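> Build me a model from this:
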Amino acid sequence: MADPIRVLVTGAAGQIAYSLLYSIAKGDVFGKDQPIILLLLDIPLLREVIPTAKEDVGFKDLDAAVLVGSMPRKEGMERKDLLKANVNIFKSQGAALEKYSKKTVKVLVVGNPANTNCLIAAKSAPSIPKENFSCLTRLDHNRARSQVAIRVGVPADNVKNVIIWGNHSSTQYPDVHHAKVNIQGSEVNVFDAVKDDSWLKGDFISTVQQRGAAVIKARKLSSAMSAAKAICDHMRDIWFGTPEGEFISMGVYSSGNSYGVPEDLIYSFPVVIKDKSWKIVDGLPIKDFSREKMDVTAAELVEERDTAVSFLGV
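Below you'll find the predicted structure:
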């Protein structure tokens, strides 16, 4: 068998990890023949259950890290307060990655605000390539596929190449202008398959943007199982690549050279992945309707970044 790989999950006692760890352990993410050493990092209160609460143990020689743990937004907390609390967490975890992990480690940030937390972690690990860091927008991507699939009456797997642009927040822009639906063996443009432009430019977008809040309102908890599934999808695609002719959405580092998105942001783009490296799908035509929404979510990320970096002290 192959040599074992070391995989870290932080926030290991939380809701998402409860669903996530089982899938990682049984081979759904890194392959059925890949042995895994699973490192679980959480608060010291759970030491009897969790293998470690020490960063020097948890982050040592990692091949992959899934950073789920973060400070959740509490009632009455302003976004600035949330960013300040998380800067400290992800600065510390980025520094631990820098000090203890392999320079080839693939880091997925899930804890919200995921894009900016990811950026802070990357900035705090300067010797690890920024391309090794990504944040989770696959949950939004999966939700967009499902909404289209339900509308057309096909399985979600029959919908491909939806795009989530920007921030994992209510400003994100789910874009289906380049998406296809497989209907009885033929690929059809989503707008032609749905035949309801007003829905695709209205309720569809707001439903995907607000889905997380709607789930919390309904069940008083986040959609942990769906998030865990999205994490598995994201990491599996990093490990094994995206299918030919298909792209997926993930928050990655913007160099300022794609779609007019400012540099030094973690912004969700359409990407293809091969040999554990992602590449932004460039050159897609962007309509004015899309451009406006892409700019709105970029502006929010710039504001988040500037606020968070002001707390970094570097």
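> all contacts plus neighbour counts: C-alpha atoms, from now on.
Noted.
> burial count for the residue lying closest to residue 151 once chain neighbours are set aside?
Spatial nearest neighbour of residue 151, excluding adjacent residues (Cα to Cα, 6 or more residues apart in numbering): residue 194 at 6.8 Å. When counting by other Cα atoms under 10 Å, one arrives at 17 neighbours for residue 194.
> Let me see the contact set for residue 194.
Counting by Cα atoms under 8 Å, 6 or more residues apart in numbering, residue 194 makes contact with 148, 151-152.
> what about the residue most central in space within the chain, distance to residue 83?
The geometric centre of the chain, computed from its C-alpha atoms, lies nearest to residue 136 (Cα atoms, centre = their mean), at 0.6 Å. Applying Cα to Cα, to the nearest Å, the value for residue 136 to residue 83 is 17 Å.
> for the stretch 201-314 of the chain, what spans make up the helices?
Secondary structure of the stretch 201-314 of the chain (DSSP state H, counting those that start in this stretch): helices at 203-219, 224-240, 288-310.
> Can you tell me which of the ones you listed is packed in deepest?
Of all the helices of the stretch 201-314 of the chain, helix 224-240 carries the top mean neighbour count, a mean of 20, counting by mean count of other Cα atoms under 10 Å.
> Please provide the structure for the following sequence as well, for comparison with the first:
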Amino acid sequence: MLTSCCCSQKLSTKQQIIVVASKNKTKMAEPIKVVVTGAAGQIAYSLLYQIASGAVFGPEQPVFLHLLDIAPMMGVLEGVVMELADCALPLLAGVLPTANPEEAFKDVAAAFLVGAMPRKEGMERKDLLSANVRIFKEQGQALDKVARKDVKILVVGNPANTNALICSKYAPSIPKENFTAMTRLDQNRAQAQLAAKLGVKVQDVKNVIIWGNHSSTQFPDASNAVVTVNGAQKPVPAALNDEEFLKSTFVTTVQKRGAAVIAARKMSSALSAAKAASDHMRDWFLGTGDRWVSMGVVSDGSYGTPRDVVFSFPVTVSNGKWKIVEGLTISDFARKMIDATGKELDEEKNDALEVCK
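Got it, this is the predicted structure:
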């Protein structure tokens, strides 16, 4: 099978043709169209392989990748397209590289909105807001016009929560619950920190919660987390027996992890961000079982959070629908932390809406 793809940009033959490697004659599902923005960037470089290899949508679901980036990056994107071909991935049904948002979002079932004004060392989030409103307004309008109405949208580009809110504002025909922001990276960081402290495998820790914003005000909450030790489950707070650690070092380490990576690499998180984006979308499509996962979703006011901001909650996912975990006890400490991150999100929303005007 051979798939040819053209776009509005002047592309080389290498860009326009992707050879599908699979020679398996077994009937497979129809390919789904998946868009990744910022496709020539660092995060996408790790993310694209995970999507095309079956790690996100499952080992029997072919994908047709739409790769969106700005016109000056088309040359770099050509190299990415060649590498995807060279991976000889059986599930990769085709690739469309483009700088045209309407081509990129046409009929997509899943959207990874990775491209954004990058966060740099010392940059304030308000500076990011102003630069990103234009980007996510344009992408929201394109999604509204040409994407599937059941498209699942994950915003990775920071400030992710407010970018997701702006994007949804300009795509009124797509349900608001289909717009999410990535806090799975923070959850993965928190889970890894707890596993290291407890001396267990990372998969033995579950139900860590990230509340609020993907920023330094986020609240990593281990109060409902459980750990499996010698085949038996225990609450993480009881297993650790170190309340001070859970309220101080644990929280600040996770909150500041992104800044620590930037200070060390002189670039923002890429490999771990791509893994988290894969985890987020995989669970949204395939379900969470008995695990809770953290997703930034449009708030309905649950747990006293501000309404109509994209706020990270613990959720479960079944049949492609997320649901906020209900009935959790909120301590005085947690209340203070949740209120602080909610206040920041309200301020970000108001600042972004001012830019929209």
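> Please identify which of the helices of the stretch 201-314 of the first structure is closest to residue 57 of the first structure.
Taking Cα to Cα, helix 224-240 is the member of the helices of the stretch 201-314 of the first structure nearest to residue 57 of the first structure, at 22.1 Å.
> measure the equivalent of the residue nearest to the centre of the first structure over in the second structure to residue 145 of the second structure for me?
The alignment partner of residue 136 of the first structure in the second structure, by TM-score structural alignment, is residue 182. Noted for residue 182 of the second structure: a distance of 24 Å to residue 145 of the second structure, by Cα to Cα.
> Against residue 179 of the second structure, how distant is the residue lying closest to the match of residue 136 of the first structure once chain neighbours are set aside?
Take residue 182 of the second structure and drop its neighbours on the chain: the residue closest to it by Cα to Cα, 6+ apart is residue 156, 5.5 Å away. According to Cα to Cα, residue 156 of the second structure stands 11 Å off from residue 179 of the second structure.
> And the two? Which one has more around it.
Neighbour tally, residue 156 of the second structure and residue 179, criterion other Cα under 10 Å: the higher count belongs to residue 156, 28 against 25.
> Does that one touch residue 118 like I think?
No. If you go by Cα atoms under 8 Å, residue 156 of the second structure and residue 118 don't touch, sitting 11.0 Å apart.
> Buried residues of the helix or strand residue 181 of the first structure falls within, list them for me.
Assigned by DSSP states H and E, residue 181 of the first structure belongs to strand 180-183. For strand 180-183 of the first structure, the neighbour count (16 or more other Cα atoms under 10 Å) marks 180-182 as buried.
> Need these in JSON lines (columns: distance to residue 158 of the first structure).
Conversion of those to JSON lines gives the following (distance: Cα to Cα, whole Å):
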{"residue": "180", "distance to residue 158 of the first structure": "8"}
{"residue": "181", "distance to residue 158 of the first structure": "6"}
{"residue": "182", "distance to residue 158 of the first structure": "5"}
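> what stretch of the second structure lies opposite stretch 105-121 of the first structure in the alignment?
Residues 151-167 of the second structure are where stretch 105-121 of the first structure lands when matched by TM-score structural alignment.
> ah, wrong one, I meant stretch 204-214 of the first structure
Going by TM-score structural alignment: stretch 204-214 of the first structure matches residues 250-260.
> swap in stretch 5-15 of the first structure?
With TM-score structural alignment applied, stretch 5-15 of the first structure matches the range 32-42 in the second structure.
> Can you give the contact residues for the matching stretch?
Counting by Cα under 8 Å, 6+ apart, 44-45, 48, 61-70, 73-74, 76-77, 80, 104-105, 107-116, 270 sit against stretch 32-42 of the second structure.
> Repeat that for stretch 185-193 of the first structure.
Residues contacting stretch 185-193 of the first structure (Cα under 8 Å, 6+ apart): 148, 152, 176-182, 197, 200.
> residues touching residue 165 of the first structure, list them.
Taking Cα under 8 Å, 6+ apart as the test, what residue 165 of the first structure contacts is 172-175, 249, 267-270, 294, 297.
> part of a strand, is it?
Yes. Counting by DSSP: H, G, I helix; E, B strand; the rest coil, residue 165 of the first structure is part of a strand.
> how about it, what's its match in the second structure?
The alignment partner of residue 165 of the first structure in the second structure, by TM-score structural alignment, is residue 211.
> From residue 289 of the second structure, how far off is that match?
Noted for residue 211 of the second structure: a distance of 21 Å to residue 289 of the second structure, by Cα to Cα.
> Over to residue 73 of the second structure?
Distance of residue 73 of the second structure to residue 289 of the second structure, computed by Cα to Cα: 40 Å.
> same question, residue 201 of the second structure
Distance of residue 201 of the second structure to residue 289 of the second structure, given as Cα to Cα: 19 Å.
> For residue 138 of the second structure, give me its contacts.
101, 170.
> Just say helix, strand or coil for it.
Here residue 138 of the second structure is helix, with the state taken from three-state DSSP.
> which one in the first structure is aligned with it?
Aligned partner of residue 138 of the second structure by TM-score structural alignment: residue 92.
> Give me the subset of the contacts of residue 165 of the first structure lying in strands.
Members of the contacts of residue 165 of the first structure lying in strands (criterion: DSSP state E): 173-175, 249, 267-270.
> ok, and the closest non-adjacent residue to residue 295 of the first structure?
Distances taken as Cα to Cα, 6+ apart put residue 261 closest to residue 295 of the first structure, at 7.6 Å, once the chain neighbours are dropped.
> From what I see, that neighbour and residue 297 are in contact.
No. Counting by Cα under 8 Å, residue 261 of the first structure stays clear of residue 297, with 9.8 Å between them.
> Trace residue 295 of the second structure over to the first structure, please.
Per TM-score structural alignment, the equivalent position to residue 295 of the second structure in the first structure is residue 250.
> Now do the aligned partner of residue 26 of the first structure in the second structure against residue 63 of the second structure, distance only.
In the second structure, the residue paired with residue 26 of the first structure according to TM-score structural alignment is residue 53. Distance, residue 53 of the second structure to residue 63 of the second structure, by Cα to Cα: 9 Å.
> For residue 81 of the first structure, grab the count of nearby residues.
Using other Cα under 10 Å, the number of residues around residue 81 of the first structure comes to 15.
> picking that back up, can you turn the buried part of the contacts of stretch 185-193 of the first structure into a PyMOL selection?
What follows is the PyMOL syntax selecting those of the contacts of stretch 185-193 of the first structure that are buried according to 16+ other Cα under 10 Å:
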select buried, resi 148+152+176+177+179+180+181+182+200
